[in-house]
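Peer 1: Quick one: sequence plus predicted model below, questions after.
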Amino acid sequence: MLEQEVKELIIDVLQLEDITPADIDNASPLFVEGLGLDSIDALELGVALQKRYGITLSADAEDTRQHFSSVNALVKLIETQRKK
């Protein structure tokens, strides 16, 4: 299940030791509210997603911010780019 993989990647990459995949709601915000991630976390997570899934992200694209809004949004991005 891709949602589970993405949650595990977030926890591993960002070293969120006190959080389990079950603690992360697929629809909850990843930044500010929700997990409370910041821009450095986004950069690290973006690099990890590119390496693991071969996706392309543009740091200055407006839609990149939307892709990082939740686990569901990240999964949708990965699935969309895998089909290309």
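Peer 2: Okay, I see it.
Peer 1: use CA for all of it now, contacts and neighbours both
Peer 2: Noted.
Peer 1: can you map out the helices along the protein?
Peer 2: Ranges of helices in the chain, per DSSP state H, are 2-13, 39-53, 62-67, 71-83.
Peer 1: Any idea which of those helices gets closest to residue 31?
Peer 2: For residue 31, the closest of the helices of the chain is helix 39-53, at 8.5 Å, according to CA to CA.
Peer 1: Could you check the angle that closest one makes with helix 71-83?
Peer 2: 40 degrees (axes from the mean of the first three to the mean of the last three CA atoms, to 10 degrees).
Peer 1: Name the residues that touch helix 39-53?
Peer 2: With contact meaning CA atoms under 8 Å, 6 or more residues apart in numbering, helix 39-53 is reached by 9-10, 13-14, 55-57, 68, 78, 82.
Peer 1: One more to weigh against that first structure:
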Amino acid sequence: MSDMTSSEVEVAKLLIESLNIEDIEVEDINPEEALFNKGLGLDSIDALELAMALSVKYGFQLKSDDPDNKVIFSSLRALTKYVEDNRK
């Protein structure tokens, strides 16, 4: 597993807490692993819940029709970069 930045740890904690994932710890998440399908196994409902949690915590809105969502949510690392670039 790659080392996580402090921002990646923060987003990973938010992901685990907002989705009520009980069987995974922050250190179990590879920041480059896919969040959906074969990676962490998240689904579209999880994406909506996570987007809402990110919006509340970081003060920006992710739109469901954003064509970049596939890239933004591709991994913890990509999601954290988006958060860092857009937080208010």
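Peer 2: Received the coordinates, thanks. Note that the structure is a prediction, hence the values are computed from the model and not measured.
Peer 1: In TSV, list the helices of the first structure along with distance to residue 21 of the first structure and mean neighbour count.
Peer 2: What follows is the helices of the first structure, written out as TSV (distance: least, CA to CA, whole Å; neighbours: other CA atoms under 10 Å):
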stretch	distance to residue 21 of the first structure	mean neighbour count
helix 2-13	5	17
helix 39-53	15	15
helix 62-67	19	14
helix 71-83	11	16
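Peer 1: Out of the ones you listed, which is closest to residue 25 of the first structure?
Peer 2: Closest of the helices of the first structure to residue 25 of the first structure is helix 71-83, at 7.6 Å (criterion: CA to CA).
Peer 1: Residue 64 of the first structure maps to what in the second structure?
Peer 2: Aligned by TM-score structural alignment, residue 64 of the first structure pairs with residue 69 of the second structure.
Peer 1: can you tell me how far that match sits from residue 27 of the second structure?
Peer 2: 25 Å (CA to CA, to the nearest Å).
Peer 1: same deal with residue 34 of the second structure?
Peer 2: 15 Å.
Peer 1: cool, and residue 21 of the second structure?
Peer 2: Counting by CA to CA, the gap from residue 21 of the second structure to residue 27 of the second structure is 13 Å.
Peer 1: Tell me which of these two has more neighbours.
Peer 2: Neighbour comparison, residue 21 of the second structure and residue 27: the larger count goes to residue 27, with 14 against 10 (by other CA atoms under 10 Å).
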